[in-house]
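A.B. asks: Okay, here's the prediction I keep looking at, along with the sequence it came from:
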Amino acid sequence: MSLSMPRPLTSQMLVASIDVNDVTHFLLELDALKRVNRRSYVTHTTRRENSAEHSWHLAMACWSIAELFELDVNHEKLLKMALVHDLGEIDAGDTFLFASSRNAAHIEERAGIARLQAERGNGITNLAEIWEEQETGSSKETQLLRVVDRLLPFLLNLNTEGKTWIESDVTRSQVAAALAFIEHSFPVIHDWLTENIEYATHQGWLIDS
């Protein structure tokens, strides 16, 4: 019995209008996110995580939590927002949660997203729209994304003996304030965070002020 050859993924008409050099250029632009280092350390290592790793972790964590808690969210929308969440950092770099410049970080990030959106090899026509939704929106998906985005660096700090907190002289009150919104959007996670802020303070990882 002979096996039939698989059909091409795209029509010849569509292929004729696309320059694969543009496609691969855009893919390399996305690869640049791997070069953006964050403040958090990867557990069981001495290196910091990069923003591409964080984006993957964020997407997986959002997916798992949404399934486990049976949340009424659009999973496709949620995962897309998680994947584009940090793309603006390719141009703007990462801004530490407790940095004084954080309020202005979105300006450079938004410009970076506009640049990526305009790339000829970008096939995601609503890239900027998805990024804007996760940045300024109020949907259930956006709310969950923000919760998990704050949960993950806290979790890494907790499991690296507060390395980033200690290096940056972070205080208990700073962390509590940054996580306060979670009390209303996801109380059970906020309770866990509050308990572990106490633990981290007692361990000397957070300055008790």
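C.D. replies: Ah, there it is.

A.B. asks: okay, CA-based contacts and neighbour counts for the rest of this
C.D. replies: Fine.

A.B. asks: any idea how far the residue nearest the centre of the chain is from Asp208?
C.D. replies: Central residue of the chain (Cα atoms, centre = their mean): Ser55, 4.0 Å from the mean position. Using Cα to Cα, to the nearest Å, Ser55 is found at 31 Å from Asp208.

A.B. asks: take a look at this one as well, against the first:
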Amino acid sequence: MEQVVAFVLELDRLKAVTRKVKPLGQDRYENSAEHSWHLAMLALAMAPYAEPGTDMDRVIRMLLVHDIGEIETGDTLFFIEAGRHERKAAEEQAVARILGLLPHGQGEALLDLWREFEAGQSREARFAQALDRAAPVLLNLANNGQSWRENEVRYEQVVGRVGPPIAAGCPALWNHIAGRLDAARDAGWFGMG
């Protein structure tokens, strides 16, 4: 019980990790805990669009653990290339430490899920990654490109970085988003960076 409580209290720190996108109708930025919860709900709603045979329980568990390393590393804008490998290595160390708070066996299974998500090879990981890439896009489309404009993110960056994983993991979602990104570009919702 002590180990589980220590783990859960450590996870509470994820609420303090600020992201770059604002929740709809809010002046504040979302936090990584909200993002993870939102993705789990998105997975439930998008389940009919997943590849047949996708284990949705596994997808949701991946989405709940995929960002816990940010407790120590913080959130970095997805479009920043410099230092990506170093950040991922630091995040994996953080995830291993945090999951290591759990009783023997529990943490290892969750760390395997985190690694599966990062590798993006299984049908569940592809679907989870598609949702992770799509959620900020959907918020930006609903917020007139708020974080794209604030962070000088270009249309080409968004389409190039998020398009392939969304199309690979949930083609119907990419079909929904692609035309809206073109309209957002025409509306001037992207940065000039």
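C.D. replies: Structure's in. What do you need? Everything quoted here is computed from the prediction, not taken from an experiment.

A.B. asks: May I have the TM-score of the superposed chains?
C.D. replies: Scored against TM-score structural alignment, normalised by the length of the second structure, the superposed chains reach a TM-score of 0.89; 190 aligned residues with a Cα RMSD of 2.0 Å.

A.B. asks: which residue in the second structure lines up with the residue nearest to the centre of the first structure?
C.D. replies: Aligning on TM-score structural alignment places Ser55 of the first structure opposite Ser36 in the second structure.

A.B. asks: Tell me the secondary structure at that match.
C.D. replies: In three-state terms, and counting by DSSP: H, G, I helix; E, B strand; the rest coil, Ser36 of the second structure is helix.

A.B. asks: is it true that it touches Leu64?
C.D. replies: Yes. With contact defined as Cα atoms under 8 Å, Ser36 of the second structure reaches Leu64; the gap is 5.4 Å.

A.B. asks: nearest spatial neighbour of the residue nearest to the centre of the first structure, skipping sequence neighbours?
C.D. replies: Nearest residue to Ser55 of the first structure in three dimensions, chain neighbours excluded: Leu83, at 5.5 Å (Cα to Cα, 6 or more residues apart in numbering).

A.B. asks: ok, the one you found to Thr171 of the first structure distance?
C.D. replies: Taking Cα to Cα, one finds Leu83 of the first structure at 30 Å from Thr171 of the first structure.

A.B. asks: before we move on, what about Trp131 of the first structure?
C.D. replies: Distance, Trp131 of the first structure to Thr171 of the first structure, by Cα to Cα: 31 Å.

A.B. asks: and if you look at Leu68 of the first structure?
C.D. replies: 32 Å.

A.B. asks: now the helices for the first structure?
C.D. replies: 12-16, 20-31, 51-68, 75-84, 89-92, 105-117, 127-136, 140-158, 163-167, 172-179, 182-185, 187-202 (DSSP state H).

A.B. asks: Figure out which of these is closest to His44 of the first structure.
C.D. replies: Proximity to His44 of the first structure (Cα to Cα) singles out helix 140-158 among those, at 10.1 Å.

A.B. asks: how big's the offset between the closest one and the second structure?
C.D. replies: Taken over the aligned residues, the distance from helix 140-158 of the first structure to the second structure averages 0.6 Å (mean Cα distance after the TM-score superposition for the first structure).

A.B. asks: circling back: spell out which residues sit in contact with the match of Ser55 of the first structure, please.
C.D. replies: Each residue near Ser36 of the second structure by Cα atoms under 8 Å, 6 or more residues apart in numbering is listed here: 63-67.
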